[in-house]
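**Q** What follows is a predicted protein model with its sequence.
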Amino acid sequence: MNEAFAEQARKLLTGRVEFLLSAPQLKFLPEPTVPEIAFAGRSNVGKSTLLNELTGRKKLARASVTPGRTQELNIFDVGDPVQLRLVDMPGYGFAKAPLKVVQKWRGVVNGYLRGRPVLKRTMLLIDARRGLKDIDREVMRMLDGAAVSYHLVMTKADKVKPSLLENTLAEVTAEAAKHPACHPRIFATSSETGQGIADLRSEILDAITAK
């Protein structure tokens, strides 16, 4: 991406961003009038922190103390007039979650992924310190089955030694190649240092403007 495009993406994502609504069920979703970019990931992967960094906010998305606490689709309007919506999906990782909560999560998320015509891209967040886990692979298969194009986004890249990060990226890239809906470009990001944030913003803008 060139510098002008990157600046356009930065201005959009750090401009007007406002919370629209929380949808505990699909019937509460807003009318599908603008492109949407969804963010998914295990609980405590750093999803809220990444969303805050992308939008230049401190408290756009709340980082929950209790993993898996958010069980709704939180939706944010971006732009004035609105040009896209960011969808903060419930974190997964159900070590302490009741079965009914897990089933509800699957129903809402699967329904959203399969039936949302304006969903342009899903960003699936992976903790750089831990790499892909079985539950991440399960969600990747869900995205493949829904034919939803998605990127893998490594978070907390600053917490890993460069050599180890390189190895993890290589492993994740090789595995991503086996998934038909997974975009080949993998992002390594850090909300602490800003690593990869500009590239991710540009990718979001590209996803919503590509013909």
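**A** That came through fine. Numbering: from 1, shown residues only.
**Q** going forward, measure contacts and count neighbours with C-alpha atoms only.
**A** OK.
**Q** Can you say which helix or strand has the residue of the chain most remote from its centre in it?
**A** Distance from the C-alpha centroid of the chain, by C-alpha atoms, centre = their mean, peaks at Ser163 (25.2 Å). Ser163 is located in helix 162-176, with elements delineated by DSSP states H and E.
**Q** what about that helix, distance to the chain center?
**A** Distance of helix 162-176 from the chain centroid (C-alpha atoms, centre = their mean, to the nearest Å) equals 19 Å.
**Q** before we move on, what about stretch 200-211?
**A** For stretch 200-211, the distance to the chain centre is 14 Å (C-alpha atoms, centre = their mean).
**Q** So what touches it?
**A** Contacts with stretch 200-211, where a contact means C-alpha atoms under 8 Å, 6 or more residues apart in numbering, come from 1, 5-6, 9-10, 13, 35-37, 54, 84, 120-121, 187.
**Q** What about the residues you listed, which are in strands?
**A** 36-37, 84, 120-121, 187 (DSSP state E).
**Q** okay, those in TSV with distance to Pro30 and neighbour count next?
**A** Output for these, formatted as TSV (distance: C-alpha to C-alpha, whole Å; neighbours: other C-alpha atoms under 10 Å):
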residue	distance to Pro30	neighbour count
Glu36	11	25
Ile37	14	21
Leu84	12	25
Lys120	16	21
Arg121	17	22
Phe187	29	22
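**Q** One more to weigh against that first structure:
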Amino acid sequence: MANPLARAQYTLAAHLPRQLPPDGGFEVAFAGRSNAGKSSALNALCQQNALARVSKTPGRTQQLVYFGLPQYPDRFLVDLPGYGYAKVPQDLRAHWQAFLDNYFRTRIALRGLVVVMDIRHPLKDYDRHMLGYTVERGLPAHALLTKADKLSRSAAGNVVQAVKRDLAKSFGDAVSVQSFSGESKLGVEQAREVICGWLEIAPD
């Protein structure tokens, strides 16, 4: 079965709201702390090695980076700025916060959010904050627990169940959860199915 995300390509990077594409179509956003493996997850989902830049210096994504699908001109994957280890000036951090707040509250094209978390350190304050943004808008969210290859299968399964219970208390059934590994490709098909469903595209 062909992967509809495999032809994804860099489209633009937006530092200001006016730089965003016209607000129509379908967008799925990806958020995650700077060391959670967001770029690796995007690359695995799109079966590309260097679509999203994987940096040895966490926190290099400092804009909203859009990846378009040529066969679907109004569909985009959006890589959001990473937080956590990013050593950035306070004013730039404040700018990101205001920009993301406006994006989540007003962006009509946004159809869902994937929050990427290291399965060994899930549900930090930032993760909960991003999930809260999305659920507040009535949009679906998907928690991608990455680096699952670092744990045994049973240990990874226990974490997934614990995260599901925790999120159900705060958000009901608005957030789905799965384990994932860009390295071993565990859970890639499952995550891709969620994203393609939100984008309303079918396998080629």
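**A** Sure, I can see it. Just so you know, these numbers come straight off a predicted model, no measurement behind them.
**Q** Please state their TM-score.
**A** Laid over one another, the chains give 0.90 as their TM-score (TM-score structural alignment, normalised by the length of the second structure), with 201 aligned residues with a C-alpha RMSD of 1.9 Å.
**Q** What count of nearby residues applies to Ser22 of the first structure?
**A** 19 (other C-alpha atoms under 10 Å).
**Q** So it sits against Leu73, correct?
**A** Yes: Ser22 of the first structure lies in contact with Leu73 (C-alpha atoms under 8 Å); the separation is 5.5 Å.
**Q** Please enumerate the helices of the first structure.
**A** 3-13, 47-54, 99-115, 134-146, 162-176, 197-209 (DSSP state H).
**Q** May I see the ones you listed organised as TSV, with distance to Ile126 of the first structure added?
**A** TSV is the format used below for the helices of the first structure (distance: least, C-alpha to C-alpha, whole Å):
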stretch	distance to Ile126 of the first structure
helix 3-13	22
helix 47-54	9
helix 99-115	18
helix 134-146	8
helix 162-176	9
helix 197-209	14
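**Q** Single out the most deeply packed of the ones you listed.
**A** helix 47-54 (a mean of 22; mean count of other C-alpha atoms under 10 Å).
**Q** Give me the aligned partner of Gly115 of the first structure over in the second structure.
**A** Aligning on TM-score structural alignment places Gly115 of the first structure opposite Thr106 in the second structure.
**Q** Let me fix that, I meant to ask about Leu12 of the first structure.
**A** By TM-score structural alignment, Leu12 of the first structure lines up with Pro4.
**Q** So for the second structure, which residue is the most central one in space?
**A** The second structure, centroid-nearest residue using C-alpha atoms, centre = their mean: Phe30 at 1.9 Å.
**Q** correct me, but it touches Phe76?
**A** No: applying C-alpha under 8 Å, one finds Phe30 of the second structure not in contact with Phe76, separated by 10.9 Å.
**Q** list residues touching both of Ser22 and Leu73 of the first structure?
**A** With C-alpha under 8 Å, 6+ apart, Ser22 of the first structure and Leu73 have no common neighbours.
**Q** ok, back up a step: what's the counterpart of the residue nearest to the centre of the second structure in the first structure?
**A** Checking TM-score structural alignment: Phe30 of the second structure goes with Phe39.
**Q** residue contacts, the residue lying closest to that match once chain neighbours are set aside?
**A** Spatial nearest neighbour of Phe39 of the first structure, excluding adjacent residues (C-alpha to C-alpha, 6 or more residues apart in numbering): Met123 at 4.8 Å. Neighbouring residues of Met123 of the first structure by C-alpha under 8 Å, 6+ apart: 37-40, 150-153.
**Q** same question, Asp101 of the second structure
**A** Tyr133.
**Q** now Lys47 of the first structure
**A** 39-41, 63, 125.
**Q** quick one: it from Asp127 of the first structure, how far?
**A** Using C-alpha to C-alpha, to the nearest Å, Lys47 of the first structure is found at 10 Å from Asp127 of the first structure.
**Q** got it, and Ala4 of the first structure?
**A** 30 Å.
**Q** how far away is Pro180 of the first structure from Ala38 of the first structure?
**A** 18 Å.
**Q** higher neighbour count, those two?
**A** Taking neighbours as other C-alpha under 10 Å, Pro180 of the first structure and Ala38 compare with Ala38 leading, 21 against 17.
**Q** from what I can see that one touches Leu84, true?
**A** No: under the criterion of C-alpha under 8 Å, Ala38 of the first structure makes no contact with Leu84, lying 10.7 Å away.
**Q** ok, so of the contacts of stretch 200-211 of the first structure, who is nearest Leu26 of the first structure?
**A** Glu36 (14.6 Å; C-alpha to C-alpha).
**Q** Dump the contacts of Met123 of the first structure into a markdown table; add distance to Leu132 of the first structure as well.
**A** Output for those, formatted as a markdown table (distance: C-alpha to C-alpha, whole Å):
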| residue | distance to Leu132 of the first structure |
| --- | --- |
| Ile37 | 21 |
| Ala38 | 19 |
| Phe39 | 16 |
| Ala40 | 14 |
| Tyr150 | 15 |
| His151 | 13 |
| Leu152 | 10 |
| Val153 | 11 |
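**Q** how do those look in the second structure, which are kept?
**A** Here is what carries over to the second structure from these, by both residues aligned by TM-score structural alignment, their matches' C-alpha atoms under 8 Å: 37-40, 150-153.
**Q** Show me those that map onto strands.
**A** Filtering these for strands - DSSP E - leaves 37-40, 150-153.
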